[in-house]
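Peer 1: The sequence and its predicted three-dimensional model are supplied below.
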Amino acid sequence: MQSTVVAVTTGRTEVVHDLTPQCASFVDATAAGGDGLLHIFVPHATAGIAVLELGAGSDEDLLSALHDLLPADDRWLHSHGSRGHGRSHVLPALISPYATIPVLGGALALGTWQSVALVDLNIDNPERQVRLSFLRG
């Protein structure tokens, strides 16, 4: 297995950050035209990995839905950090901290409109790491 860590700066706002270019670049460098699996993992307790269409409003729709499900208010028992920070600790139960994508012929086998994204509601931590691991088939 080959693995690397990608640094991502998410800033101080809620974000759906496109990781597809970094994933494609890593697969291009490691798969050597072969087949296998790309595993994407965010080793943080307050972020997740999603496979979805980006642009065309889908990323904003996701953030809106998460805002409805996980409001940034004072209901959360986990209450350090900014107001509503506890919701960020619930996020990985809804959006997993990992995803696995097939690699076929050295390329990500994503659907036409699919992208890989880091979902981060935690405005207290603008620096993230994402581990990409390629397992040859």
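Peer 2: Everything's here; your move. Residues are numbered from 1 along each chain as shown.

Peer 1: Every contact and neighbour count from this point should use C-alpha atoms.
Peer 2: Fine.

Peer 1: got the contact list for the closest residue to residue 40 other than its chain neighbours?
Peer 2: With sequence-adjacent residues excluded and distances taken as C-alpha to C-alpha, 6 or more residues apart in numbering, residue 40 is closest to residue 132, at 4.8 Å. Counting by C-alpha atoms under 8 Å, 6 or more residues apart in numbering, residue 132 touches 3-6, 23, 26, 38-41.

Peer 1: Alongside the first one, take a look at this:
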Amino acid sequence: MSDSFATDVLDITTGATERVVDLTGECEQFLTRTASGRDGLLNIFVPHATAGIAILETGAGSDDDLLATLHHLLPADDRWQHRHGAPGHGRDHVLPALVPPHATLPVIGGRLELGTWQSVCLVDTNRDNPRRQVRLSFLG
């Protein structure tokens, strides 16, 4: 593999509740190991049909607001055609259409370029699958 490309997989346990998990620290640690002061792109990808990646403020209620909004837009009831799993699980399979399973972000001088209040987050509403993988890839 080229020196200009590096990749790693994070194993994340989200538990039995809907969660927004801040991955910013893990992304920064990955870049410290792989970017070596270079410019490039960080791609964050979750290879699951029921989770997504969001860039948002955390810790000030925005993560809870996102989950509340998803509850409003995607109620956990029996309206969904996709019916295996817990009641309302079909909504989890619609989630990636609203919160995509990936994000690509600029890296300048080996550092993630986020706005002051922005964080990289895993969004997981699927209570049936408490273990997730997130692939981080740097191209620079």
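Peer 2: Perfect, I can see it now. Just so you know, these numbers come straight off a predicted model, no measurement behind them.

Peer 1: Got a TM-score for the pair?
Peer 2: After superposition, the two chains reach a TM-score (TM-score structural alignment, normalised by the length of the first structure) of 0.98; 136 aligned residues with a C-alpha RMSD of 0.4 Å.

Peer 1: how about residue 75 of the first structure, what's its partner in the second structure?
Peer 2: Matched by TM-score structural alignment, residue 75 of the first structure corresponds to residue 79 in the second structure.

Peer 1: if I've got this straight, that match is in a helix?
Peer 2: No: judged by DSSP: H, G, I helix; E, B strand; the rest coil, residue 79 of the second structure forms no part of a helix; its state is coil.

Peer 1: Next, the contact list for it, please.
Peer 2: Listed by C-alpha under 8 Å, 6+ apart, the contact partners of residue 79 of the second structure are residue 88.

Peer 1: The contacts of residue 132 of the first structure, buried ones only, as a ChimeraX selection?
Peer 2: To isolate the buried subset of the contacts of residue 132 of the first structure in ChimeraX, counting by 16 or more other C-alpha atoms under 10 Å, use the following:
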select :23,26,38,39,40,41
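
Peer 1: tell me which of the contacts of residue 132 of the first structure are still there in the second structure?
Peer 2: Contacts conserved in the second structure for the contacts of residue 132 of the first structure, counting by both residues aligned by TM-score structural alignment, their matches' C-alpha atoms under 8 Å: 3-6, 23, 26, 38-41.

Peer 1: May I see the contacts of residue 132 of the first structure arranged in TSV, with distance to residue 67 of the first structure as well?
Peer 2: Shown next, in TSV, are these (distance: C-alpha to C-alpha, whole Å):
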residue	distance to residue 67 of the first structure
3	33
4	32
5	29
6	27
23	27
26	32
38	30
39	27
40	24
41	23
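
Peer 1: Could you tell me where stretch 107-122 of the second structure falls in the first structure?
Peer 2: Stretch 107-122 of the second structure corresponds to residues 103-118 in the first structure, going by TM-score structural alignment.

Peer 1: swap in stretch 33-51 of the second structure?
Peer 2: Using TM-score structural alignment, stretch 33-51 of the second structure pairs with 29-47 in the first structure.

Peer 1: how far away is residue 87 of the first structure from residue 50 of the first structure?
Peer 2: Going from residue 87 of the first structure to residue 50 of the first structure by C-alpha to C-alpha, to the nearest Å gives 17 Å.
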